[in-house]
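kindly return the folded structure for what I paste below:
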Amino acid sequence: MKTDVRTRFTKKVIVEAFLSLLREKPLSKITVKEVCEIADINRSTFYKYYLDCFDLVEQLEQEALRETGEMIQAMRAQKPETVLTQMLEQVQKHAELFRLLEGQGDSDRFTQKIAMVCFQSMEQGRAGAQEQNTMPFAFVTGGAGAVIAYWMRSGMKEPPEQVARVILALCGKALQ
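This is a model prediction of the structure:
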């Protein structure tokens, strides 16, 4: 379903206002009223698109995960290192948003979801892939998510290709 220009603009203004507040304080301290004041919109406009600020975060996460999954699906024929590198380049490109999302709630929760989307897609492309609810899969996604979270927290100094090689080397046995 195509979204009209006004809707996209309104959502963009809401998200920008929300992210500016999220840079200053935790999600639990942000109110819809504050978002609306900064975005210069009515509360009813906010509620047209989001239930509350937690729903806004959830929708931002889902959009990031959807885009990541689509990008990875488009690259299914590529080597795992290439796919993982591209995913890490996306994380780097949207670093501020991902850091803000990662900073909410459970430690490393968002990067775990990103890693899961990446490895699910990579596993689907392999012949004879195992089910993704196995211990090795849990290990791989947990470890990869932790490495990505560490890379983000440490300022993303290493290039994405290097981080991808490290993740694949650490997870190599479990992926065989």
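
only C-alpha atoms for contact and neighbour calcs from this point on.
Noted.

which helix runs longest in this protein?
Longest helix in the chain, counting residues (DSSP state H): helix 53-74.

list the buried ones in the next helix or strand along the chain from that helix?
Sequence order places helix 80-93 as the next helix or strand after helix 53-74, per DSSP states H and E. Using 16 or more other C-alpha atoms under 10 Å as the test for burial, helix 80-93 gives 80, 81, 82, 83, 84, 85, 86, 87, 88, 90, 91, 92.

could you check how far the residue of the chain most remote from its centre is from residue 6?
Among residues of the chain, the one most distant from the C-alpha centroid is residue 42; the distance is 28.6 Å, by C-alpha atoms, centre = their mean. According to C-alpha to C-alpha, to the nearest Å, residue 42 stands 15 Å off from residue 6.

returning to that earlier point: tell me who's in contact with the residue farthest from the centre of the chain.
residue 36 (C-alpha atoms under 8 Å, 6 or more residues apart in numbering).

before we move on, back to that, tell me what angle the longest helix of the chain forms with helix 80-93.
Interaxial angle, helix 53-74 versus helix 80-93 (axes from the mean of the first three to the mean of the last three C-alpha atoms, to 10 degrees): 150 degrees.

residue 168 contacts residue 81, correct?
Yes. If you go by C-alpha atoms under 8 Å, residue 168 and residue 81 touch, sitting 7.2 Å apart.

also this sequence, please, to line up against the first:
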Amino acid sequence: MSNKLDRRKKYTRMVLKESLMKRLQEKPISSITIKEICELADINRSTFYSHYSDLYDLLYQMEDEILEDISQTMVSCSYTEDEEAIQMTTRLLEYLAENREICQTLFSEHGDPTFQKKVMMFAREYVLKTPPIDNNSTDRETSEYLSLYIANGSIYVIQHWLNNGLKQSPEEMAELIIKLGMKGLSSFQ
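Okay, here's the model as predicted:
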């Protein structure tokens, strides 16, 4: 009986998440109602409220799951050499490609800007673990500005990649992101 209940609970949460993602592709969360989500999921409102307090609770739980997955993807990587940075970035991009629809939706104009900032700050922490771009930029403040610049730029490059059909492989994109992050535009001249 307990196993059946767990399956039902998982199914209900899955269809609610899918329904929210479908609506977020069309409009921002502030314009979405619980009634819409329940109708799309074919679930009644009381069932929704037995799982989530509101739409933001559902959205934040989805975002937390993605951040946890990303964290698990990145935690096993080392950040001391360019090759390892490319491998880590490739693994992250593979994760994003595998979860393209949800990631593309959450990074879209209708996605939660708070989530985008969380991802940026998360990426920034990993950028700070990489060696400085040159030996002269070792002061902490400069490193922080540099990491913010690289993390924000990388997120927008990834957004563009997701929105344009993943034309390049994760490996190609990882090399591009690392090349831009470590050597900037001068590496293309």
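
next one: residue 106 of structure 1 from residue 113 of structure 1, what distance?
Distance, residue 106 of structure 1 to residue 113 of structure 1, using C-alpha to C-alpha: 12 Å.

more neighbours: which of these two?
For residue 106 of structure 1 versus residue 113, neighbours defined as other C-alpha atoms under 10 Å are more numerous around residue 113 (17 against 8).

mind listing what the more buried one touches?
Neighbouring residues of residue 113 of structure 1 by C-alpha under 8 Å, 6+ apart: 65, 145.

which of the helices or strands spans it?
Using DSSP H and E, residue 113 of structure 1 sits within helix 109-124.

average gap between that helix and structure 2?
Helix 109-124 of structure 1, aligned to structure 2 and superposed, deviates on average by 4.4 Å (mean C-alpha distance after the TM-score superposition for structure 1).

which parts of the helix or strand just after that helix are buried?
Next along the chain after helix 109-124 of structure 1, taking DSSP H and E as the criterion, comes helix 135-153. Buried residues in helix 135-153 of structure 1, counting neighbours by 16+ other C-alpha under 10 Å, are found at 136-137, 140-149, 151-152.

any chance of those in JSON lines, with distance to residue 17 of structure 1 too?
As requested, these are exported to JSON lines (distance: C-alpha to C-alpha, whole Å):
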{"residue": "136", "distance to residue 17 of structure 1": "41"}
{"residue": "137", "distance to residue 17 of structure 1": "38"}
{"residue": "140", "distance to residue 17 of structure 1": "36"}
{"residue": "141", "distance to residue 17 of structure 1": "32"}
{"residue": "142", "distance to residue 17 of structure 1": "32"}
{"residue": "143", "distance to residue 17 of structure 1": "33"}
{"residue": "144", "distance to residue 17 of structure 1": "31"}
{"residue": "145", "distance to residue 17 of structure 1": "28"}
{"residue": "146", "distance to residue 17 of structure 1": "29"}
{"residue": "147", "distance to residue 17 of structure 1": "30"}
{"residue": "148", "distance to residue 17 of structure 1": "27"}
{"residue": "149", "distance to residue 17 of structure 1": "25"}
{"residue": "151", "distance to residue 17 of structure 1": "27"}
{"residue": "152", "distance to residue 17 of structure 1": "23"}
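
which one of the residues you listed is nearest to residue 10 of structure 1?
Nearest to residue 10 of structure 1, judged by C-alpha to C-alpha, of the buried residues of helix 135-153 of structure 1 is residue 152 at 29.5 Å.

map that closest one onto structure 2.
Aligned by TM-score structural alignment, residue 152 of structure 1 pairs with residue 162 of structure 2.

its match and residue 104 touch, don't they?
Yes. Contact criterion C-alpha under 8 Å: residue 162 of structure 2 and residue 104 qualify, at 6.1 Å.

now residue 35 of structure 2: how far from residue 57 of structure 2?
Separation of residue 35 of structure 2 from residue 57 of structure 2 (C-alpha to C-alpha) stands at 15 Å.

aligned counterpart of residue 54 of structure 1 in structure 2, please.
Taking TM-score structural alignment, the alignment pairs residue 54 of structure 1 with residue 56 from structure 2.
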